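A.B. asks: task: produce atomic coordinates for the following.
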Amino acid sequence: MHGLSVLRGVASASFIGALLLATPDAIAQTANYPNRAITLVLPFAAGSGTDTTTRLIAKELGTALNANTVIDNKAGANGSIAASFVARAPADGYTLFVTTNTTHSANPYLLKTMSYDPIKDFTPIARTGDLPFMLVINPEIPANSVEELVALAKKEPGKYSYASGSSSAIVSGATFARLAGLDLLHVPYKSSPPALTDVIAGRVSMMFVDVPTGLPHVNAKALKSLAVTTKHRSKLLPDLPTMDEAGVKGFDITSWQGYLGPANMPKDIVVKLNAEIRKIVERPEIQKDLANRGMEAFSGTPEEFDAFLKDQLKVWEKLITDAGIEKQ
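C.D. replies: Model prediction:
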């Protein structure tokens, strides 16, 4: 792991400057990009929120670029397996990383050993939106609100547990326990789908899960949803209160999603990918389809994404420190 001072110290100008170093030869070599399949590496399992939304965007991206797109799910180690794989891949635009705050905001403060640098080892391409998280519980638990759940957990300390399949879920659960003054057992999983399975079966009490993964189970009455984790209500679930509104004051956690490549990707490939991804994400019908999958879609420039990534490191450092989570 490169020192966190390095993470904070890499200025946005260094990324922009690196893009401007593209030589005429390099531009000529990438003029026919892409001429073969593009692999999109994901840090989560099939069926996760990132997987669901990426498959929709990937299909459109393949059509726009006249190339096949292949989804490669490399779940495990809090996304480190996938992140390390992409960091060491050729920077030719044929191996891309579709990831979230798990690998690029939270892991530096959750893991004692890092096999990649979230800033130095990657090229930001485009942010694609946010994946709001919500608190869901097993329907057999006699609570229909966060307030009622807190009362139950306080009445029987240590009885209730929360599952996690991502860094957002880990931090959300620990933050809930701290802010509400609860004694909750943390049960970690490799990814969200198996974690949800155990919540549905009643083996674990509750979970903070991304909307695309959890909503189908809520609609099927296999889970009860109590609140969203964001500061403001989600446009996707306007009737669901925020954790803050529900009485857990100061709760504000957002999960983002975006596309990156290995460090030092050619500028023209970055520009081309960014332009196509933005056109896709900004299409009204695509935004509607992504909303139905639980994603608030929007985008921006590579430079904006680069600055956002560096800012999020500070945000998640505070969240994790405040939650009292020790590095594993």
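
A.B. asks: from here on, just use CA atoms for contacts and neighbour counts.
C.D. replies: Fine.

A.B. asks: which parts of the chain are helices?
C.D. replies: Remark: helices assigned in the chain by DSSP state H are 4-9, 12-19, 24-29, 49-65, 80-87, 101, 107-110, 146-155, 167-180, 192-201, 211-219, 267-281, 284-292, 302-323.

A.B. asks: contacts for the fifth one, please.
C.D. replies: By CA atoms under 8 Å, 6 or more residues apart in numbering, the residues outside helix 80-87 that reach it are 41-43, 73-76, 95-97, 103, 114-116, 121-122, 261-263.

A.B. asks: how far does it sit from its chain's centre?
C.D. replies: Offset of helix 80-87 from its chain centre (CA atoms, centre = their mean, to the nearest Å): 15 Å.

A.B. asks: so P34 is in contact with L65, correct?
C.D. replies: Yes - P34 lies in contact with L65 (CA atoms under 8 Å); the separation is 7.0 Å.

A.B. asks: want to put them side by side, so please do this one too:
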Amino acid sequence: MKTFTHSIAKLSGRRTALATLAGLAVGAAVLPTSVLAQPAFPSKLITIIVPFSAGGTTDILARIVAQGLTTELGQPVVIDNRPGAGGNIGGLLASKAPADGYTLLMGTVGTHAINASLYKKMPFDPVKDFAPLTRVANVPNLLVANPKQPYKSVKELIAYAKAHPGQVNYASSGSGTSIHLSGELFKSMAKVDMVHVPYKGSAPAVTDLLGNQVGIMFDNMPSAIQHVRSGKLVPLAVTTAKRSPELPDVPTIAEAGVPGYEATSWFGMLAPAATPAPIVAKLNAALVKVLAQPDVKKKINDQGAEVYSETPAQFAAFIKSESVKWGKVVRESGAVAD
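C.D. replies: Now for the predicted structure:
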């Protein structure tokens, strides 16, 4: 009888254990996928959307960073160029991407501080639709001219433009970019009449500048400096308050004849707004580490840019302050998107 009772108890225990396991299985089946075990981030290819054409400054900087991230994260990081509408096409695409950390955006002062004031209707909200990761670089713009043009300095350019109103064409990488607005600010402060010619990115604009289809351009230094060094373009001035270490003999626009003039471009990495905080933190840490590497810093500095990294919160605050600053410039200059 004792043996029989022991067997019944043992059998009952097994049934209880089986019932418990079955209950756990059912419970797991109804849990959301996010709660279940998932591969650690990142486990696949990461895409950086560049909202401008290949060969421009945004593209150059993104490719330098992508190469470093590929090594740091152990997954391939590739570039997807989506130019147009002053960066708004690529920005919209990135804002609608899955918020899982696998689609990022190389944003600019144009896409995230200028366009909101320049365009009557934006396809995305530069603040609400993105999770800032970090700034990547600050970049001077460089006022360059085709050597065949009759001016070799800012003062000569202003004199020529005033003598020939509406006959000086200046190229840009697109309406609403810092390159465009640098020209609009120059027009306003120098009181000259020049014609804006927008392109879908810096590279095609520079191509026409080299071919003398347009006379001047306030280009980001990384995409113009090689042509200055080769003698294919004439540097008239830099747009920043101080001279660039890469071109120390080139004056600032303020020094060269337009007191108080200053315009600086910046570039930074962002993710879609709902990206989980742990992924944002991991991407920020990886980016900061990559940007601190001597070889990466040298590659960026050689382009005439200044490496810059910060926390997501600092970058978010910076974007908001830049939106206020450039909104004022847009209003005062009267600039509009073409």
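
A.B. asks: would you pull the TM-score for this pair?
C.D. replies: Once superposed, chain against chain, the TM-score is 0.89 (TM-score structural alignment, normalised by the length of the first structure); 305 aligned residues with a CA RMSD of 1.7 Å.

A.B. asks: mind putting the helices of the first structure into TSV with mean neighbour count?
C.D. replies: Below are these laid out as TSV (neighbours: other CA atoms under 10 Å):
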stretch	mean neighbour count
helix 4-9	12
helix 12-19	14
helix 24-29	11
helix 49-65	19
helix 80-87	22
helix 101	20
helix 107-110	23
helix 146-155	17
helix 167-180	22
helix 192-201	20
helix 211-219	20
helix 267-281	19
helix 284-292	16
helix 302-323	18
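
A.B. asks: whichever of the contacts of helix 80-87 of the first structure end up buried, select them in ChimeraX.
C.D. replies: Buried residues among those (16 or more other CA atoms under 10 Å), as a ChimeraX selection:
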select :41,42,43,74,75,76,95,96,97,103,116,121,122,261,262,263
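
A.B. asks: looking at the contacts of helix 80-87 of the first structure, which are in strands?
C.D. replies: V41, L42, N73, T95, L96, F97, F122, G261, P262 (DSSP state E).

A.B. asks: just give me the closest of these to L179 of the first structure.
C.D. replies: L42 (31.8 Å; CA to CA).

A.B. asks: which residues touch that closest one?
C.D. replies: L42 of the first structure neighbours (CA under 8 Å, 6+ apart): T50, D51, I71, D72, N73, K74, A75, A82, F97, V98, T99.

A.B. asks: just F52 of the second structure next, same as before
C.D. replies: Per CA under 8 Å, 6+ apart, neighbours of F52 of the second structure: 58-59, 81-84, 86-87, 90, 173, 200-202.

A.B. asks: ok, L65 of the first structure next?
C.D. replies: Per CA under 8 Å, 6+ apart, neighbours of L65 of the first structure: P34, E276.

A.B. asks: what of the one 4 residues further on?
C.D. replies: Going by CA under 8 Å, 6+ apart, T69 of the first structure touches A37, I38, T39, L40, A58, K59, L61, G62.

A.B. asks: of the residues you listed, which stay in contact in the second structure?
C.D. replies: Contacts conserved in the second structure for the contacts of T69 of the first structure, using both residues aligned by TM-score structural alignment, their matches' CA atoms under 8 Å: A37, I38, T39, L40, A58, K59, L61, G62.

A.B. asks: need the residues you listed in CSV (columns: distance to S5 of the first structure).
C.D. replies: Shown next, in CSV, are those (distance: CA to CA, whole Å):
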residue, distance to S5 of the first structure
A37, 37
I38, 34
T39, 32
L40, 30
A58, 35
K59, 39
L61, 36
G62, 38
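
A.B. asks: from the ones in strands among the contacts of helix 80-87 of the first structure, which is closest to L290 of the first structure?
C.D. replies: Distances from L290 of the first structure to those, taken by CA to CA, are shortest for L42, at 17.3 Å.

A.B. asks: once you drop chain neighbours, what's closest to the equivalent of the closest one over in the second structure?
C.D. replies: Counting by TM-score structural alignment, L42 of the first structure lines up with V50 in the second structure. Nearest non-adjacent residue to V50 of the second structure, counting by CA to CA, 6 or more residues apart in numbering: N81, 4.7 Å away.

A.B. asks: which residues touch the counterpart of that neighbour in the first structure?
C.D. replies: Using TM-score structural alignment, the equivalent of N81 of the second structure in the first structure is N73. Contact analysis of N73 of the first structure by CA under 8 Å, 6+ apart lists V41, L42, P43, F44, A45, A46, D51, A82.

A.B. asks: the same query, at a cut-off of 10 Å, please.
C.D. replies: L40, V41, L42, P43, F44, A45, A46, D51, A82 (CA atoms under 10 Å, 6 or more residues apart in numbering).

A.B. asks: let me have these in TSV, extended by distance to L215 of the first structure.
C.D. replies: Output for those, formatted as TSV (distance: CA to CA, whole Å):
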residue	distance to L215 of the first structure
L40	25
V41	24
L42	21
P43	21
F44	18
A45	17
A46	16
D51	15
A82	26
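
A.B. asks: ok, so of those residues, who is nearest R278 of the first structure?
C.D. replies: Nearest to R278 of the first structure among the contacts of N73 of the first structure, with distances taken as CA to CA, is L40, at 16.5 Å.

A.B. asks: quick one: that closest one from N219 of the first structure, how far?
C.D. replies: 30 Å (CA to CA, to the nearest Å).

A.B. asks: out of the helices of the first structure, flag the one nearest A227 of the first structure.
C.D. replies: helix 146-155 (7.2 Å).

A.B. asks: which residue numbers in the second structure does that closest one align to?
C.D. replies: Against the second structure, helix 146-155 of the first structure falls on residues 154-163 (TM-score structural alignment).

A.B. asks: the matching stretch vs the first structure, average distance?
C.D. replies: Taken over the aligned residues, the distance from stretch 154-163 of the second structure to the first structure averages 1.4 Å (mean CA distance after the TM-score superposition for the first structure).

A.B. asks: state the number of residues packed around A19 of the second structure.
C.D. replies: For A19 of the second structure, the neighbour count with other CA atoms under 10 Å is 12.

A.B. asks: farthest pair in the contacts of F52 of the second structure?
C.D. replies: Most distant of the contacts of F52 of the second structure, by CA to CA, are G90 and S202, 15.0 Å apart.

A.B. asks: no more questions from me, cheers.
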